[in-house]
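[1] model this:
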Amino acid sequence: MRPIQLAGTQVFLLGLISIASTEALLLSGTAHAPVTDSELSAFMTSLWSADANKASSNEVQTNIQSHTDSNSTVDRSPQRLFTHVDESLFNRSTYAAFIKLLDNYNHELGHAEQSTPQEESEITHFLNEISQTEVMQKTVHFLREKGYIMSAWSELETLIRQIWFTFFARHAHSHIKDSSAFEHVFVGEYTQTIVEGFHNWIEFYLQEKAGNLNYLGYLSVHQPNIIGVHFTWQGRLKKFNAIIYGNSPEFDLAMYTVCFVLRHNRKCSFQLDGHPVSVHSFDLDRDGVKFIGTVYVDV
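    Just a heads-up that it's a prediction; the model follows:
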């Protein structure tokens, strides 16, 4: 075994890399340039500006209705959160590829996840589509400039596959590989009583439209397009959640990936379109291997 070092954290490679570990995938011996909050702000704002697939205010509209608190079980917002979404957005290549991934998972924790060849093909298609966007091209350039990858998209793709799409046991007492970072963050999971993860606006809209999700009210509102929400999904309660809406799938993936790589287990703070934003990410240790436990916009 050979150790890889990143930001004071050590992890071991076990033969061929097949684990969702950022440290294991960032090249050994590469000099990582420090990234200041101001540099991160400039990068994130450039991503926001470059997000050609971001929805306009006419394409996505919300009705936040009434304020609530995280312990309430009262529906204080009887209308849907999303009053209008122009679904022609979903014909755009990255949205269409993203949405195909959403039904590939068993939402209930404790049940082992399995990936079929078709589902693997859908992941590949999604990654191929986002690789062609300016958002991902800028992300490759930034991580290369700062010494986290050496060359091209293929390295970032490998990193994304490992830290987002590798299955692992969500809870430490279990050996059942019932979760992945992508499922937790972008799709959502639940136990018998509570919702875990679920930080994506597209999934929120689709589940609300299908009648599976009941928006109970808002907890906070921040710019740009960030809402702290309280809801039930499939009869389970999510006390507090934050979503940033209207942005493309590639933007979310780039923002969360960069924050996890640069600032995991601590606050990732930056300015986005002139507004302060914080992203929190945490890793999970499973038998000495670190996985993305979660990553989300803080409010």
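
[2] CA only for contacts and neighbour counts going forward, please
    Noted.

[3] mind listing what residue 258 touches?
    139, 143 (C-alpha atoms under 8 Å, 6 or more residues apart in numbering).

[4] Can you tell me how far it is from residue 251?
    Distance of residue 258 to residue 251, given as C-alpha to C-alpha, to the nearest Å: 11 Å.

[5] Equivalent analysis for residue 74, please.
    34 Å.

[6] mind listing what residue 278 touches?
    Per C-alpha under 8 Å, 6+ apart, neighbours of residue 278: 267, 268, 269, 270, 297, 298, 299.

[7] Tell me which entries of the residues you listed lie within strands.
    Counting by DSSP state E, the contacts of residue 278 place 267, 268, 269, 270, 297, 298 in strands.

[8] mind putting the residues you listed in CSV, neighbour count included?
    Below are the ones in strands among the contacts of residue 278 laid out as CSV (neighbours: other C-alpha atoms under 10 Å):
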residue, neighbour count
267, 16
268, 21
269, 20
270, 23
297, 22
298, 20
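
[9] Output these in a markdown table; the columns should cover distance to residue 171.
    As requested, the ones in strands among the contacts of residue 278 are exported to a markdown table (distance: C-alpha to C-alpha, whole Å):
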| residue | distance to residue 171 |
| --- | --- |
| 267 | 23 |
| 268 | 25 |
| 269 | 28 |
| 270 | 31 |
| 297 | 22 |
| 298 | 23 |
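
[10] mind listing the helices for the protein?
    Residue ranges of the helices in the chain, as given by DSSP state H, are 22-25, 37-50, 93-101, 117-131, 134-145, 153-165, 181-182, 201-209, 249-263.

[11] So which elements touch the third one?
    Helices and strands touching helix 93-101, by 3 or more C-alpha pairs under 8 Å, 6 or more residues apart in numbering; DSSP states H and E, are helix 117-131, helix 249-263.

[12] repeat that for 10 Å
    Applying 3 or more C-alpha pairs under 10 Å, 6 or more residues apart in numbering; DSSP states H and E, we find helix 93-101 packed against helix 117-131, helix 201-209, helix 249-263.

[13] Buried residues, that helix. List them.
    94, 95, 97, 98, 99, 101 (16 or more other C-alpha atoms under 10 Å).

[14] Measure how buried residue 117 is and give me the count.
    Residues within reach of residue 117, counting by other C-alpha atoms under 10 Å, total 8.

[15] Would you do the same for the sequence below? I want to compare the two.
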Amino acid sequence: MWGRVLLTASLLVTLCQLSATKRVLAHNCVNRCSTIVDQRYNCQCNPRCHQYNNCCPDKVRLCGGGPSSQTRPGRPAPKATRAELTTLFTSLWNADVNRVQLNLNLQSQTSTKSNADTTSQSLFNTLSSRILSKPTYKTFMVLLNNYEHNVGRVEDRSQAEKNEENAFLNAITATPVMKKTRDFWKRKGLVGPSMTDFKNKLREMWFDTYSRSRGVKDSSGFEHVFVGEIKNGAVTGLHNWLQFYNEEKHNRLNYMGWIYKRKRGIIGLKFKWLNKIKSISTIQFGPSPELDIAILSTCFLINPANGNCQFNIDSDKFTVKVYKDTRSPSKIGSAFLQ
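    The predicted structure is shown next:
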């Protein structure tokens, strides 16, 4: 009899262990990092779960991301008002002497749900060598081939690559856009008084590496936002028009159609990059590298509510979404126009 009792107890323990394991698997992000809501589970692993307060406990650790407002409870108020940002960014827009007026071949409209390629031609017709020879453009373009696109593989940030980063920072900080930006940061106490302080802050935000997967230093703010990455078989980031042009030119990116168009060159579009489709990416076409860096960096530093940096340029309304790397909150996880 005791043997039957022990066998029954052993079976009950095993069933409880299996049930517990099933519950654990049902409430974490293992193999579930995605851009969609999975209704089978009580917690989610998509980028917007922070907004709805239904993320799984390990979402940030396994999938990365997290709005800047999630970095700590009781966070202080944003360090600049919408009116202050509107004044600054309108001034920067007007000071952007390197901005380009582009003639894009938009062709057909598409949707996020369609995987059909509705275009027969490239988005870009051509780009003048005169534009690409400008110091901030030239030093920016050199950076684009410095990265391992697959998340989970360590970034080998060589001294030569660091020198290229420094050349880019030297070029942009000499522009009127970044001079105005530095003055604003100093007034707001966002950076130290010297030019070295300014460059170091930019370097830390954009180029210092951190981990998105497996604990290896496999990513940076610049790589994600401006270059793009492949994570779990999907395209993430890639919000820059120069990178779009560069990849299309080298036949690594296929433009599949536009989804929406807004003022000041903002386009939501679909494309296939490295044989992976991105259903939508918002890119502003035409601003100089220094203007992109200035606006995105400032939005990141002011710590906006819910990660939403809202401002106007003249009468046109904008929202930039900013994310911090949760383990290294001084580094940009992502930043892009919504």
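
[16] Just give the TM-score of the two.
    The TM-score (TM-score structural alignment, normalised by the length of structure 1) is 0.83; 263 aligned residues with a C-alpha RMSD of 1.9 Å.

[17] Same check for the contacts of residue 278 of structure 1, but in structure 2.
    Of the contacts of residue 278 of structure 1, the ones still in contact in structure 2 (both residues aligned by TM-score structural alignment, their matches' C-alpha atoms under 8 Å) are 267, 268, 269, 270, 297, 298.

[18] check contacts around the residue mapped onto the fifth one from structure 2.
    Following TM-score structural alignment, the counterpart assigned to residue 297 of structure 1 within structure 2 is residue 337. For residue 337 of structure 2, the residues meeting the contact criterion (C-alpha atoms under 10 Å, 6 or more residues apart in numbering) are 239, 266-268, 281-284, 296, 308-309, 318-322.

[19] Looking at structure 1, which strand is longest?
    strand 275-286.

[20] Tell me the spacing between the residue nearest to the spatial centre of structure 1 and residue 138 of structure 1.
    The residue lying closest to the centre of structure 1 (C-alpha atoms, centre = their mean) is residue 185, at 4.7 Å. Going from residue 185 of structure 1 to residue 138 of structure 1 by C-alpha to C-alpha gives 23 Å.

[21] So which of residue 74 and residue 251 of structure 1 has more stuff around it?
    residue 251 (24 against 12).

[22] pretty sure the more buried one contacts residue 55?
    No. Residue 251 of structure 1 lies out of contact with residue 55 (C-alpha atoms under 10 Å); the separation is 11.6 Å.

[23] Show me what residue 316 of structure 2 lines up with in structure 1.
    Using TM-score structural alignment, residue 316 of structure 2 lines up with residue 275 in structure 1.

[24] That match - how many residues pack around it?
    Counted with other C-alpha under 10 Å, residue 275 of structure 1 comes out at 12.

[25] residues touching it, list them.
    Residue 275 of structure 1 sits next to 41, 45, 222, 223, 224 when contact means C-alpha under 10 Å, 6+ apart.

[26] for residue 96 of structure 2, same thing?
    175, 176, 177, 178, 287, 288, 289, 290, 291.

[27] go on, residue 212 of structure 2?
    Contacts for residue 212 of structure 2 were tallied using C-alpha under 10 Å, 6+ apart; they are 60-65, 151-153, 218-220, 231, 325, 327, 333.

[28] Quick check: neighbours shared by residue 258 and residue 251 of structure 1?
    44, 139.

[29] The closest residue to residue 60 of structure 1 other than its chain neighbours and residue 206 of structure 1, how far apart?
    Of all residues not flanking residue 60 of structure 1 in the chain, residue 85 sits nearest, at 4.6 Å (C-alpha to C-alpha, 6 or more residues apart in numbering). Plainly put, residue 85 of structure 1 is 10 Å away from residue 206 of structure 1 if you go by C-alpha to C-alpha.

[30] Which one's more surrounded, those two?
    residue 85 (19 against 16).

[31] if I pick the counterpart of that one in structure 2, what's in contact with it?
    Here residue 85 of structure 1 is matched to residue 127 in structure 2, going by TM-score structural alignment. Contact analysis of residue 127 of structure 2 by C-alpha under 10 Å, 6+ apart lists 100, 102, 103, 242, 245.

[32] and what of residue 280 of structure 1?
    Contacts of residue 280 of structure 1 by C-alpha under 10 Å, 6+ apart are 256, 259-260, 263-269, 294-298.

[33] cool, residue 208 of structure 2 as well?
    157, 162, 202, 217, 219, 220, 221, 222, 328, 330, 331, 332.

[34] before we move on, what about residue 213 of structure 2?
    60, 61, 62, 63, 64, 151, 152, 153, 154, 219, 231.

[35] please redo it, this time with the cut-off set to 8 Å
    61, 62, 63, 64, 151, 152 are the contacts of residue 213 of structure 2 under C-alpha under 8 Å, 6+ apart.

[36] What is the equivalent residue in structure 1 for residue 222 of structure 2?
    Match for residue 222 of structure 2 (TM-score structural alignment): residue 182.

[37] Over to residue 106 of structure 2?
    Per TM-score structural alignment, residue 106 of structure 2 is aligned with residue 64.

[38] excluding its backbone neighbours, what's nearest its match?
    Among residues not flanking residue 64 of structure 1 along the chain, residue 81 sits closest, at 5.8 Å (C-alpha to C-alpha, 6+ apart).
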